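Colleague: pasting the structure only:
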């Protein structure tokens, strides 16, 4: 592996959000190092770098490399020069492949927030000549546009983008393989279309220039680039049946760049992970990145253990949820990436405010997605997050809202309604399983469901003629203060003889 000399001082490590955030325990750090070492050794990677982000800051980073110190360190023919130690590895670039798609997706979400497009807009409204004019922007983001997986011609990741200088050069005779919106079908072509969309709506500026100005510079990610900038690693193919190496070409993929062109460092990806967990109003709000992490299409996998949001992959590790439960196992969001000579993975756990990152400079071998997820889970399992202190709601309580809290019944099923900050509500079943959801307050006095069965549904408070609360209407379901309360408008009525033995 070749590491070119640096043109200047290394970039600073990501700064902590708060000096009060503690570091990791020695036992946890050793477990992380062992997982990285096993991944590099078993996967036969020339080098592998890993990192963990917690509470918005990098709390651990390490590198394992096949290079050795001294005059016989190897060099290009031996898989060679060292990438440095844990203190310097964070500034060394690796190619990150399809992690590039998460950056392009953020550019599209910014255009949405500015009113330049709607996610439900057909692509043809903004781009002439696209082979999927009726596929929506959201379908392109979520890989449900039906576009072919790859561009026409030879393997695009190992050939120069100059072979496809015009958009029409990307599409074969049958560019749309499936009906738009019907199923998830991963499409690198779809992100080439999205990159063209960004350029069209940003007055013809190249997508990577837009990315640098609007995203990378505000977040301090100066070591994330479309072409490698020293120090960077050489990509290698490792022979499947012998411990020998073959250098991989690092092509500029041209119009396919939005699908996987970027190079980055573990330090920069720590900043990116913190952003994807928390948002940054200079780039995209916390609500915006949470929307990206929300499933947008069903997975193809029979176990329904993975899916895709808006530019974000989703995976569930551990047991599946039971009926009516909001979650089961650990749901991770992020992305994996690969280009000839490189593997990359970044996984987030929003509930733990935690991320794991792994980068390697080989075409295949290490299970890089599992390694990044394992790094995250080692910290989550060994050092569970300490919750923030409980605090009362700010300001004086709204007596009318307080009066709504407490038990409500859908038929005979008991639920608890709780008041949250900003007039939000939480509805939770009190026995067994049931349809739990959180609700956002609206200006018209109603609430909108945010998750679960009631996502997007409207919750209304219905009052009697005298102004007292009669019942709650939740997407036509009636919730009353008592089980099958005869005083409430229970659909179908309540038997006049009431409850009986």
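Modeller: Looks like it arrived, so ask away. Keep in mind the model is a prediction, meaning the values are calculated, not measured. Residues are numbered from 1 along each chain as shown.

Colleague: hey, let's count contacts and neighbours off CA atoms from now on
Modeller: Will do.

Colleague: Tally up the residues packed near residue 116, please.
Modeller: By other CA atoms under 10 Å, 13 other residues sit near residue 116.

Colleague: typo on my end, it should be residue 182
Modeller: For residue 182, the tally of surrounding residues (other CA under 10 Å) stands at 13.

Colleague: what sits against it?
Modeller: 144, 146 (CA atoms under 8 Å, 6 or more residues apart in numbering).

Colleague: ok, now residue 33?
Modeller: residue 62.

Colleague: do residue 273 as well
Modeller: Contacts of residue 273 by CA under 8 Å, 6+ apart are 53, 346, 348, 355.

Colleague: redo that, cut-off 7 Å
Modeller: Residues near residue 273 by CA atoms under 7 Å, 6 or more residues apart in numbering: residue 355.

Colleague: that's a strand at residue 301, yeah?
Modeller: No. Counting by DSSP: H, G, I helix; E, B strand; the rest coil, one finds residue 301 to be coil, located in no strand.

Colleague: quick one: the helices in the stretch 51-200 of the chain?
Modeller: Under the criterion DSSP state H, counting those that start in this stretch, the stretch 51-200 of the chain contains helices at 100-113, 137-141, 188-201.

Colleague: try this one next to it:
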């Protein structure tokens, strides 16, 4: 079943439906529902169900597990933007006595705090939260299993601490802060900590027989900020759009971009697979495409939100089974299908509103040693430094208003590009993080470190 949409071509809609049909059948999921987002809004919904006539729609709730962590991260980033906390603040500064030592807020967001992956005691996802009433029950006697800041180690208790931080700073419950600060402003009216009809039931599917077993739907208590939420494809489609564009009522575009930026040291396996983690968001490289978002699972449910910012496309996939369809792979395929079948139309080229002569004299070809680069000035107000051949260092730069520019990405992120002029006022060279760029390779008379041989360029004596 799909909701007819005019935005996508019929062949694209059928390809999307076929992909989720295969996923539901081969993954043996009682039901599977999906959505695709383009240009900031849902353009396709589809679902498959094992019960004829009962396919879920975009308003049917499923439990979304660790996608909850991204919501919690948004709450923390809001407090950072308001100046109430700093990402480099030790947790103890705001929430003393946890036993987590000097782990910082950023390290908790990026899972680099060294905390254990799970809470001690019985499996927290299948037991009542009342078994873990205090933070000490969640963390146990030895909360740290790795040195702080040394490696990425996914931690559910770490996000329990972040939820407790929200409560301490805001003076209200995590649930109330989430409702007031995120859910209501974004119009996520079908997202909450408890299921509201219509909602799916969670099932375990026997690995070797086509039979089912109901899974318990426990209230996670203190662990709620790590995985409590229920939501729908409709709400998560809107949330995916927010994670691309931001919303000044909740979090700026710059802050959500920061969440999507890798913040954790990669393990060897992560380097090979192209996986990384930001501030509450997973980052993956798949088939030449950079994907961000988060996956989630709890007994009886699988969920994922997957976004390609470059393609301005996102997918949400939810299923009500403990194991089965690889929903993250399915979502990546849905994004790929749309991006390849109906590529994003580029915005029209537009010229600068006003030409700055002091900027124009810098445009063109420059050399770092013998490496050729081009410095271009764009209509969005940024400058780009790009190698003319090979895969050299490249970056965009934003103007600082004093004639210097700051790098935005790659090797030159945070580094200054400065224009150095001679005594006559003419441009001598560019200084980019101490590297000298000249108009000619090893230009005579320019301030090239180490000097330039007075004999100049020459051939080989035979």
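Modeller: Cool, got the structure. The structure displayed is predicted, hence computed values, not measured ones.

Colleague: TM value for the aligned chains?
Modeller: Aligned and superposed, the two chains score 0.96 in TM-score terms (TM-score structural alignment, normalised by the length of the second structure); 454 aligned residues with a CA RMSD of 1.3 Å.

Colleague: just to revisit the earlier point, tell me which of the helices of the stretch 51-200 of the first structure sits most buried.
Modeller: Among the helices of the stretch 51-200 of the first structure, ranked by average contacts under mean count of other CA atoms under 10 Å, first place goes to helix 137-141 (a mean of 28).

Colleague: How much space separates residue 61 of the first structure from residue 362 of the first structure?
Modeller: 19 Å (CA to CA, to the nearest Å).

Colleague: now residue 166 of the first structure
Modeller: 31 Å.

Colleague: Then residue 425 of the first structure?
Modeller: Distance from residue 425 of the first structure to residue 362 of the first structure, counting by CA to CA: 49 Å.

Colleague: And for residue 150 of the first structure?
Modeller: 21 Å.

Colleague: can you check residue 408 of the first structure too?
Modeller: Between residue 408 of the first structure and residue 362 of the first structure the computed distance is 57 Å (CA to CA).

Colleague: one step back: the more surrounded of residue 61 and residue 362 of the first structure?
Modeller: Neighbours of residue 61 of the first structure and residue 362, each counted by other CA under 10 Å, are more numerous for residue 362; the result is 30 against 25.

Colleague: secondary structure element for residue 270 of the second structure?
Modeller: For residue 270 of the second structure, the element it lies in under DSSP states H and E is helix 268-273.

Colleague: what does that helix contact?
Modeller: Applying CA under 7 Å, 6+ apart, the external contacts of helix 268-273 of the second structure come out as residue 276.

Colleague: Can you measure across stretch 201-220 of the first structure, start residue to end residue?
Modeller: OK, stretch 201-220 of the first structure end separation, CA to CA: 24 Å.

Colleague: buried sites along it?
Modeller: By neighbour count with 16 or more other CA atoms under 10 Å, stretch 201-220 of the first structure contains the buried residues 207-208, 210-212, 214-216, 219-220.

Colleague: What of stretch 146-157 of the first structure?
Modeller: Neighbour counts over stretch 146-157 of the first structure (16+ other CA under 10 Å) mark 146-152, 156-157 as buried.

Colleague: From residue 54 of the second structure, how far out is the residue mapped onto residue 197 of the first structure from the second structure?
Modeller: In the second structure, residue 197 of the first structure lines up with residue 165, judged by TM-score structural alignment. Distance from residue 165 of the second structure to residue 54 of the second structure, counting by CA to CA: 41 Å.
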